[in-house]
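[1] here is a sequence together with a model predicted from it:
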Amino acid sequence: MRGLKKQRRIQVIMLATVCLAGAAALIGYGFRDGINFFRPPSDVVAAPPPPEEVFRIGGLVEEGTLVRGQGETITFNVTDGGASVAVAYTGVLPDLFGEGEGMVGTGSYVDGVFQATEILARHDETYMPAEVIEALQDQGVYRDPGSS
């Protein structure tokens, strides 16, 4: 009887381990397209990601680089003070998007240009995404608007 209990306990532990590994694999599979890592322009220039990788980039829209092309294609540079990355976006930009303003874009880096599929901008005069603030603070560029 004692040997049967020990064998049953080992079987239950093995089954639980297999179920846990299966659940972890399913969670990883489900998140494979849903996780986008944030990178400041300095990191993108220093170590360009492969073209098939989707990630988020953020910083300030560089002054004098916003060009509205033919149709809906817009190009501009995003900078964190240390480096600048060219961005191309086809679509409608948020209302508060402009030069010198903070932005976060989702897309991929192809042939030296970040091909954005989504652009997010601030939603009021004082807001800037936390990731952008951190990247700008790391470069020594960010100054708190409340401390002026």
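    Done, it's in. The model shown is predicted, which means the values in this text are computed figures rather than measured ones.

[2] every contact and neighbour count from this point should use C-alpha atoms.
    Will do.

[3] how much space separates Thr73 from Ala88?
    7 Å (CA to CA, to the nearest Å).

[4] neighbour count winner among the two?
    More neighbours surround Ala88 than the other of Thr73 and Ala88, with 17 against 13 (other CA atoms under 10 Å).

[5] for the nearest residue to that one once chain neighbours are set aside, give its distance to Ala86.
    Leaving aside its chain neighbours, Ala88 sits nearest to Thr75 (4.5 Å; criterion: CA to CA, 6 or more residues apart in numbering). To Ala86, Thr75 is 7 Å away according to CA to CA.

[6] got a list of what Val54 touches?
    Asn36, Phe37, Thr106, Gly107, Ser108 (CA atoms under 8 Å, 6 or more residues apart in numbering).

[7] next up, a second structure to put side by side with the first:
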Amino acid sequence: MNPRRKKRLGLALALVVGAGATIGLMLYALNQNIDLFYTPTELVNGKPDGSKPIVGQRLRIGGMVVEGSVKRDPKSLKVSFRVKDIGPEVTVTYNGILPDLFREGQGIVAQGELVNATTVMAHEVLAKHDENYMPPEIAEAMEKSHKPLKYSDEQKQGTSL
């Protein structure tokens, strides 16, 4: 092999190794920041592929707040409530101010860490709302601007003056 080909081969190998190392380090860094989404049933029973979260794992859980399950500490901002889907219930604890749309029977997504098999300590709680939601001011403006026109008898008949 002549020296020119050796240089090119060395450069190509260095590029491939460098790109591989860069991609590997990026994936390793991103892996620590991934929060997997679970439903209460998947959290307790595991996902269909058999994977279950481990204690201390960061995750997101989504479901409906169980009626009558919200318990607030009167001396602090600590709140505890249960979330469920079609299966078992999971307890979520949170220390902070809940969103305005949060209420029993409402869908939520909580982001936090798994404390045990059925408890999540959340550091963020998001309340879901109906996709058809529209602020009252916009709804009123749309009603005013989209009212059907009232025609006079002459306009209905197609005659004009």
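    Nice, I can see it. These numbers come from a predicted model, not from an experiment.

[8] now, of the contacts of Val54 of the first structure, which are buried?
    The neighbour count (16 or more other CA atoms under 10 Å) marks Thr106, Gly107, Ser108 as buried among these.

[9] please flag which of these sit within strands.
    Among these, the members found in strands (DSSP state E) are Thr106, Gly107, Ser108.

[10] matching the second one against the second structure, which residue comes up?
    It stands for Gly107 of the first structure. Matched across to the second structure, Gly107 of the first structure falls on Gly112, judged by TM-score structural alignment.

[11] check which helix or strand the spatially most central residue of the second structure maps to.
    Nearest to the geometric centre of the second structure sits Val109, at 5.6 Å (CA atoms, centre = their mean). Using DSSP states H and E, Val109 of the second structure sits within strand 107-116.

[12] which helix runs longest in the second structure?
    Longest helix in the second structure, counting residues (DSSP state H): helix 3-31.

[13] for it, what is the distance to the chain centroid?
    Relative to its chain's centre, helix 3-31 of the second structure lies at 36 Å (CA atoms, centre = their mean, to the nearest Å).

[14] regarding the residue nearest to Leu114 of the second structure when sequence neighbours are not counted, what is its secondary structure?
    The shortest distance from Leu114 of the second structure to any residue other than its chain neighbours is 4.6 Å, reached at Val120 (CA to CA, 6+ apart). Assigned with DSSP: H, G, I helix; E, B strand; the rest coil, Val120 of the second structure falls in the strand class.

[15] ok, Val120 of the second structure - contacts?
    Val90, Thr91, Val92, Thr93, Gly112, Glu113, Leu114.

[16] 10 Å instead?
    Contact analysis of Val120 of the second structure by CA atoms under 10 Å, 6 or more residues apart in numbering lists 43, 55-61, 80, 82, 90-94, 110-114.

[17] what separation is there between the counterpart of Ala116 of the first structure in the second structure and Ala139 of the second structure?
    By TM-score structural alignment, Ala116 of the first structure lines up with Ala122 in the second structure. According to CA to CA, Ala122 of the second structure stands 35 Å off from Ala139 of the second structure.

[18] and what of Leu101 of the second structure?
    Leu101 of the second structure is 19 Å from Ala139 of the second structure, by CA to CA.

[19] cool, Lys71 of the second structure as well?
    With CA to CA as the criterion, Lys71 of the second structure and Ala139 of the second structure are 35 Å apart.

[20] for the second structure, what spans make up the helices?
    With DSSP H as the criterion, the second structure has helices at 3-31, 40-45, 136-145, 153-157.

[21] distance to His129 of the second structure and mean neighbour count added to those, as TSV?
    Shown next, in TSV, are these (distance: least, CA to CA, whole Å; neighbours: other CA atoms under 10 Å):
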stretch	distance to His129 of the second structure	mean neighbour count
helix 3-31	30	11
helix 40-45	19	20
helix 136-145	15	10
helix 153-157	43	10
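
[22] now these in CSV, with distance to Lys128 of the second structure?
    Conversion of the helices of the second structure to CSV gives the following (distance: least, CA to CA, whole Å):
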stretch, distance to Lys128 of the second structure
helix 3-31, 27
helix 40-45, 16
helix 136-145, 18
helix 153-157, 47
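
[23] Val65 of the second structure: which of these is closest?
    helix 40-45 (11.1 Å; CA to CA).

[24] okay, the contacts of Val54 of the first structure in CSV with distance to Leu26 of the first structure next?
    Shown next, in CSV, are the contacts of Val54 of the first structure (distance: CA to CA, whole Å):
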residue, distance to Leu26 of the first structure
Asn36, 18
Phe37, 20
Thr106, 25
Gly107, 25
Ser108, 25
